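S.K.: Make a model of this:
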Amino acid sequence: MRTPLIAGNWKMNGSTELVEAFGQAFSSAALPNSLEAAIFPPYPYLGAARAAFAESPLALGAQTLNPHPAGAHTGEVSGPMLREFGVQYALVGHSERRQLYRESDEQVHERLLAALEVDIVPVLCVGESLAERDAGHTLQVVLHQVGYVMSRLEPAQRERVIIAYEPVWAIGTGRTATPEQAQEVMAGIRAYLAEFDRGLADGLRLLYGGSMNAGNAAELLAQPDIDGGLVGGASLKVDDFLAICQSAG
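M.R.: Model (predicted):
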């Protein structure tokens, strides 16, 4: 049985006040027992979040990391640094990193390895643009992104990865893939993983990311191959994020 994960990606948003609000709300919240929840705040808030979330079920995630453990990389943050702050998850290959900062498949792979090296669970983000979907290339694009990384990992490493499918055209646009569209891609990813190992395919968690909110979460999470969500805008609202978490029970 795969444990659902609801991950909130704040992107370049948030405040100390918001961190404290989440800590207070989730310290007394009743969440499903079979659920993991994590917040991915900007780097400056990791310390405050670690303290604020100490009495809550919320885990900490990072939005990316540098492939190197240390060195002359001004403005960057390494895996060992994140571990010092209690970070348990890290996004790698988010569409904004791929598009705005030109991260290649190779760089995504390097970041994923850096996370595994320090026992941080990497959340590999994959997804297609609207043009690619309209051209009928969704699975081709998504499976290429999955395959580039997974084919370069050892079997034991693959088992430690989480994959988040985020259709680029549904991120921050208010548009959401229908549950059927999302399920079709998730099923395609799981079938592809079965080519490596049936046990891997059955056990690896797949998250949906693309304007998941309190109104559509339950229907999306009811799909057989969707094991949680990578939530953007709705993760900046305490009540909405809490409602999404409760939908996963």
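S.K.: going forward, measure contacts and count neighbours with C-alpha atoms only.
M.R.: Will do.
S.K.: What segments of the chain are strands?
M.R.: 5-9, 36-40, 58-62, 89-92, 121-126, 162-165, 206-208, 228-231 (DSSP state E).
S.K.: The longest one packs against which elements?
M.R.: To tie it back to what came earlier, the one meant is strand 121-126. Using 3 or more CA pairs under 8 Å, 6 or more residues apart in numbering; DSSP states H and E, the elements in contact with strand 121-126 are strand 89-92, helix 105-117, helix 138-150, strand 162-165.
S.K.: isn't Ala177 right up against Glu166?
M.R.: No - Ala177 is not in contact with Glu166 according to CA atoms under 8 Å; the separation is 9.3 Å.
S.K.: Looking at those two, which is more packed in?
M.R.: Glu166 (27 against 19; other CA atoms under 10 Å).
S.K.: Once you drop chain neighbours, what's closest to the more buried one?
M.R.: Once flanking residues are discounted, Glu166 sits nearest to Gly209: 4.4 Å by CA to CA, 6 or more residues apart in numbering.
S.K.: got a list of what the one you found touches?
M.R.: Contact analysis of Gly209 by CA atoms under 8 Å, 6 or more residues apart in numbering lists 164-167, 171, 229-232.
S.K.: Could you do Leu124 as well?
M.R.: Per CA under 8 Å, 6+ apart, neighbours of Leu124: 91-94, 112, 146, 161-164.
S.K.: Looking at these, which one is closest to Val19?
M.R.: Nearest to Val19 among these is Leu91, at 19.1 Å by CA to CA.
S.K.: structure for this one too, so we can compare:
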Amino acid sequence: MPQTLLALNWKMNKTPSEATAWANDLKASLQLGEAEVAIMAPAIDLQALSWFLKDTGVQIGGQDVSQHESGAYTGEISAGMLKDVGAKYAVVGHSERREYHAESSQIVAAKARAALNAGLIPIICVGEGLEVRERGEHVSYTLDQLRDSLAGITIASAEQLVIAYEPVWAIGTGKTATAADAEELAAAIRSALSGLLGEVGAGVQVLYGGSVKGGNIREICGQPNVNGALVGGASLEVQGVLDMVNALK
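M.R.: Below is the predicted model of the structure:
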């Protein structure tokens, strides 16, 4: 299985000057250990982070990416733009994008393809809301979302994919799916990936996202099919990141 990935999603937090200060504090204390650390920062922060984190092994990524390569799309950030400032990853289909911006899985798939075409690794997010889970339909719902979000992605390009399972009811609520809950969906996702993509699918990283922090990350990432975490609130403070990195050693 691939190296554990700790993807830090800052959401709409940190100005460039705040991001720079955070990066300098991280550099002073971070010893990477077993995990790859990647910061999914607001696009306006990426240039500064790329400069201040060079030669540290810490990666950067976009929180979203346009499905279009270029053109008259005011406010959009293309995959090529992200790549040019040193990004390795791009998050696509985060639950907040799906909910607040009405992004369908078809749009998510188009964004994932755009990322792949530019040489970025898309982190494709899938997961269910509380109502779906309470009906006991969380597995089938998430797998349907996964299949639709992978539309048009070839086996050849699938080696450069990451899937993040994020139960929507556990994001920013303080509620956390148990390690067993995370493993249930991660195993189902891996099985579906193997069916869709063959042997390549078995090697795709599957992350868990939803109120992850230093106190629970080791148990969650210790599950057989969980290869890392997509972390929100706990990523905003350097000490929180250090706690998670140390817990994974």
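S.K.: re the thing from before, could you pull out the residues contacting both of Ala177 and Glu166 of the first structure?
M.R.: Gly210.
S.K.: got the residue ranges for the helices in the first structure?
M.R.: Using DSSP state H, the helices of the first structure run over residues 16-27, 46-52, 79-84, 95-100, 105-117, 130-134, 138-150, 155-158, 179-194, 198-203, 217-221, 238-247.
S.K.: Check the gap between the residue of the second structure most remote from its centre and Ser66 of the second structure for me.
M.R.: In the second structure, the residue that sits farthest from the middle, by CA atoms, centre = their mean, is Ala72; the gap is 27.6 Å. Ala72 of the second structure sits 12 Å away from Ser66 of the second structure, going by CA to CA, to the nearest Å.
S.K.: ok, now Gly86 of the second structure?
M.R.: 17 Å.
S.K.: Which one of the two is surrounded by more residues?
M.R.: Set Gly86 of the second structure next to Ser66 and count neighbours by other CA under 10 Å: Ser66 wins out with 21 against 18.
S.K.: burial count for the residue nearest to the more buried one when sequence neighbours are not counted?
M.R.: Sequence neighbours aside, Ser78 is the residue nearest to Ser66 of the second structure in space, at 5.0 Å (criterion: CA to CA, 6+ apart). Other residues near Ser78 of the second structure come to 23 when the count uses other CA under 10 Å.
S.K.: Distance to Leu200 of the first structure added to the strands of the first structure, as a markdown table?
M.R.: Formatted as a markdown table, the strands of the first structure follow (distance: least, CA to CA, whole Å):
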| stretch | distance to Leu200 of the first structure |
| --- | --- |
| strand 5-9 | 17 |
| strand 36-40 | 20 |
| strand 58-62 | 23 |
| strand 89-92 | 19 |
| strand 121-126 | 15 |
| strand 162-165 | 11 |
| strand 206-208 | 12 |
| strand 228-231 | 17 |
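S.K.: can you tell which of the ones you listed is closest to Ala243 of the first structure?
M.R.: Of all the strands of the first structure, strand 5-9 comes closest under CA to CA, at 10.8 Å.
S.K.: The closest one vs the second structure, average offset?
M.R.: In the superposition against the second structure, strand 5-9 of the first structure averages 0.4 Å from its aligned positions (mean CA distance after the TM-score superposition for the first structure).
S.K.: Leaving out the residues flanking it, which one is nearest to Glu110 of the first structure?
M.R.: Glu110 of the first structure sits nearest to Pro67 (CA to CA, 6+ apart), 5.5 Å away.
S.K.: Could you report the neighbour count for that neighbour?
M.R.: Pro67 of the first structure - counted by other CA under 10 Å - has 20 other residues nearby.
S.K.: same check, this time on the one 4 residues further on
M.R.: Neighbouring residues of Gly71 of the first structure were enumerated by other CA under 10 Å; the total is 8.
S.K.: Roughly how far does it sit from Pro32 of the first structure?
M.R.: Gly71 of the first structure sits 42 Å away from Pro32 of the first structure, going by CA to CA.
S.K.: residues in contact with the closest residue to Ala79 of the second structure other than its chain neighbours?
M.R.: Closest residue to Ala79 of the second structure apart from its sequence neighbours, by CA to CA, 6+ apart: Ala115 at 5.3 Å. Listed by CA under 8 Å, 6+ apart, the contact set of Ala115 of the second structure reads 65, 67, 79, 90, 121-122.
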